[in-house]
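>>> The following comprises the amino acid sequence and a computationally predicted model.
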Amino acid sequence: MLLIKNAKILSDNQQTIQRDILIQDGTIKEIGDNLSDVQADVFDAQGHFLTPGLVDVHVHFREPGFEYKETIQTGSLAAARGGFTTVMAMPNLNPVPDDQAKLAAQIARNQENSVIHVEQIGAISKDLTDHTINDIQGMTEAGAIAFSNDGKGVQTADTMLQAMTAAAKAKRPLIAHLEDDTLLHGGVMNDGEVSQQLGLPGITGLAESSQLARDLVIAKVTGVHYHVAHISTKESVALVRMAKSQGVHVTAEVSPHHLLLSDDAIQKDDAYFKMNPPLRAQEDREALIAGLIDGTIDMIATDHAPHGTEEKQKSFAVAPFGITGIETSFQLLYTHLVKSGLLSLGTLIDRMLIAPVKAFHLDAPTQIAVGQRADLALFDLTHLTTIAVDDFLSKGKNTPFIGWQVYGETQATWVSGQQVYQR
């Protein structure tokens, strides 16, 4: 039995109120003022902000195949340090979970090695690149939460039509990594003034938005739940907004780095700023923030993509795409979106918890209430701290946010009432 004393929680009218939370057998038993229980272990929250654990629908835990970058254990510990208690793991692994047996084996591996809840996404097609789709129904029965070829764009309309039809029949979302290979031209960053100044080949926003336009038309016909991963351009935001107005079942996510940075932050050949999709122009960043505020973009997802240090110290031209993000996302977003007045705290919690649970029908609590599972995260919203590489629990240290000063550091995280992280 656990008694969390002096925690601030969000009330129904989105104000913070101080409460004590009594937890028994992994669930919340009582909420009140000045609670006491002689049998309970007491944790003093010291007036910090307590919320149900955050949810991230887009992570890369790299195991199996790339354990030098991350493992399920280190990724889940990093998630707990970031205040996340449920994540959805992408299938770009080796072997790729692209059939029923491999998917079931991956789910078992996640359960054995993770300190948090990990839902597994299945691959749309063999090795993420084949034009023939996998056994979507069989993988659904094996436990796939959704389907994606993340890291690779689905290159033909026919493959996407087959995939959406099968996913709709299986009642599972299809998550799209939008990238038209014929429009890449070897690009490594956004196509614009900065790429020209640095002499690096650029990636046009058309590589994303043109494929999105194709997919939205197919999604309307098939009725599938179509989810846009890591949206990055103003054109894509406009397309999603229009599709929603026409009744297409589309949801979208944006990554913290695309909300906080534009390509003008790249002052030199520094691959810690190399991600896919790339950091876009300032006008794109502003459109993403506007879309997040008005609900066109439903949720925030980190796209946590750890890499080896040596890999990311190479030139932009050859280093892998991706940055780590699950340990720093809440504090960065709270500092730069909530403290600045762009979002309310309640809206940030909606985009990082309630909206993902609702969209993907996840088994995760969205409010602190009696009878709910005690997946909880405690954040210090009042003290300024510095993001330091030595504090990371992820194997990946590849982030441009090292040295940034932030509010909102995680103090503790619980999964089913068991503490899995304490600062």
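Nice, I can see it.

>>> from here on, contacts and neighbour counts on C-alpha atoms
OK.

>>> And the strands in the stretch 101-250 of the chain?
Using DSSP state E, counting those that start in this stretch, the strands of the stretch 101-250 of the chain run over 117-123, 146-148, 174-176, 189-190, 202-203, 226-228, 250-254.

>>> in the stretch 51-200 of the chain, which spans are helices?
Here the stretch 51-200 of the chain has its helices, by DSSP state H, counting those that start in this stretch, at 72-81, 100-113, 136-141, 157-170, 193-198.

>>> Please name whichever of those is nearest to residue 213.
Closest to residue 213 of these, according to CA to CA: helix 157-170, at 11.1 Å.

>>> In terms of secondary structure, what does that closest one contact?
Packed against helix 157-170, as judged by 3 or more CA pairs under 8 Å, 6 or more residues apart in numbering; DSSP states H and E, are the following elements: helix 136-141, strand 174-176, helix 206-222.

>>> also this one, for the comparison:
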Amino acid sequence: MIDLTQLRENPDRFKASQRARGASESLVDEILSADASRRSALTAFEAARAEQKGFGKQVAQAKGEEKAALVAQAKELSSRVKALQADADEAEFAFDALLRKLPNLIIDGVPAGGEEDSAELRREGTPRDFSADGFEPKDHQELGELLGAIDTSRGAKVSGARFYYLTGFGARLELALLTMALDVVEKHGFTATITPTLVKPEVMGGTGFLGEHADEVYRLEADDLFLVGTSEVPLAGYHMDEILDLSGGPRRYAGWSPCYRREAGSYGKDTRGILRVHQFQKVEMFSYVRAEDAEAEHARMLAIQEEMLAKCELAYRVLDIAAGDLGDSAARKFDTEAWIPTQGTYRELTSTSNCTTFQSRRLKIRERGEDGTRPVATLNGTAANTRWLVALLENHQQADGSVRIPEALRPYLGGMTAYGPEGARYA
């Protein structure tokens, strides 16, 4: 939810944000009109209610025929107050419904347009030249099958398309990666957290996931609960309805959880392997910070993600995501994409979003300051997830069918230096 005072004072800025997103500018005018109607209806109700209270004193003091007449008038006034209250409630509901449709105000400098308009900020590392190594790289699924690490056929047999098993080396590699990610983010001040993966509608809606992309979310209708697509959701709800003390710095959490996504609209895309799946594991960073510190925290999260990519010895690029591809909650988002040899392109491994005060206003999360309370800013960012296995397997494969383990990951695999069809290798 956006800052209503800011919207009233500078509607053109919100219209520009909507244009950049490729969204409706007229929604801003509709909200302002509904806001005026809501305030007018509330004023009429409050005036009538005040009149009713004053009238009640007259009735109490009157006698005889005068009192009977006043009682009749009081009944009419009571009916009018009830009608005005209903009007005010209806106007409030209509206003709130419109306000919840308005996505976050983008930060100045975010590229306008859709996915293809995202701006590449820089590239790090050099994509590996397999021709110099004298062999053609295998894709991650073929490698995973040869190494007994990935089993998509049995995943589909048991759960349907886009499900999989990680077995043996595959399971160990994912656990090693996520454990390393947790160690890295803990070093940067994030508290390790195992989060719930089922949340109430007010938490899912409060984080902005029941808007434009609601069809991505799994819902358990019998229990009125939602399966989360990221631990950002339960971490955002962790301090719901609370007032935080941020005088000692941001509150930072790292959530390790399974994540579930319907991948609606992705029919026919990335059907091979584990690049785009319905269930995966992820370590997610989440921060509560003062609003003026949000952009610095955003840069900090991106730096942590790049530290992880460097530890995994992956070539990657950083993108400033275009407004139309941000999602409702984000005011700015940076993605990192790793080079995938068999696709000859970069594919997303991490995102980090600055949601400013959009989520905290919905979830009623504030901080106490010298001038009272105010909403906090929230930010989120991927530390590592299952998709990273795609880049690790493909980029570090060797001519003999084995996969070299990046040095930083070796302590998490008992000192393993490589894994091949014959099993693990150690120095």
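Great, that's in hand. Bear in mind that the values here come from a model prediction, so they are computed numbers and not experimental data.

>>> Quantify their similarity with the TM-score.
The TM-score (TM-score structural alignment, normalised by the length of the first structure) is 0.24; 173 aligned residues with a CA RMSD of 7.3 Å.

>>> returning to what we had before: output the strands of the stretch 101-250 of the first structure as CSV; include the columns mean neighbour count and distance to residue 32 of the first structure.
Output for the strands of the stretch 101-250 of the first structure, formatted as CSV (neighbours: other CA atoms under 10 Å; distance: least, CA to CA, whole Å):
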stretch, mean neighbour count, distance to residue 32 of the first structure
strand 117-123, 26, 28
strand 146-148, 27, 38
strand 174-176, 27, 41
strand 189-190, 26, 51
strand 202-203, 22, 54
strand 226-228, 24, 39
strand 250-254, 25, 35
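
>>> Let's have the ones you listed in CSV, adding distance to residue 109 of the first structure.
Shown next, in CSV, are those (distance: least, CA to CA, whole Å):
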stretch, distance to residue 109 of the first structure
strand 117-123, 10
strand 146-148, 18
strand 174-176, 22
strand 189-190, 35
strand 202-203, 36
strand 226-228, 26
strand 250-254, 27
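
>>> quick one: the helices in the stretch 51-200 of the second structure?
Per DSSP H, counting those that start in this stretch, the stretch 51-200 of the second structure carries helices over the ranges 64-99, 130-133, 140-146, 152-159, 169-187.

>>> Format the ones you listed as a markdown table; extra columns: distance to residue 345 of the second structure.
Converted to a markdown table, the helices of the stretch 51-200 of the second structure look like this (distance: least, CA to CA, whole Å):
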| stretch | distance to residue 345 of the second structure |
| --- | --- |
| helix 64-99 | 39 |
| helix 130-133 | 14 |
| helix 140-146 | 14 |
| helix 152-159 | 23 |
| helix 169-187 | 23 |
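
>>> Residue 220 of the second structure: which of those helices is closest?
Closest to residue 220 of the second structure of the helices of the stretch 51-200 of the second structure is helix 152-159 (CA to CA; 16.8 Å).

>>> Would you mind listing the buried residues in that closest one?
Buried residues in helix 152-159 of the second structure, counted by 16 or more other CA atoms under 10 Å: 152, 155.

>>> for it, packing partners?
For helix 152-159 of the second structure, the packing partners by 3+ CA pairs under 8 Å, 6+ apart come out as strand 165-166.

>>> hang on, the earlier thing: between the strands of the stretch 101-250 of the first structure, which gets nearest to residue 420 of the first structure?
Among those, strand 117-123 comes nearest to residue 420 of the first structure, with 11.6 Å by CA to CA.

>>> Would you mind putting the helices of the stretch 51-200 of the first structure into a markdown table with mean neighbour count and distance to residue 253 of the first structure alongside?
A markdown table is the format used below for those (neighbours: other CA under 10 Å; distance: least, CA to CA, whole Å):
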| stretch | mean neighbour count | distance to residue 253 of the first structure |
| --- | --- | --- |
| helix 72-81 | 26 | 18 |
| helix 100-113 | 17 | 23 |
| helix 136-141 | 20 | 22 |
| helix 157-170 | 20 | 19 |
| helix 193-198 | 14 | 25 |
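
>>> Alright, I will stop here.
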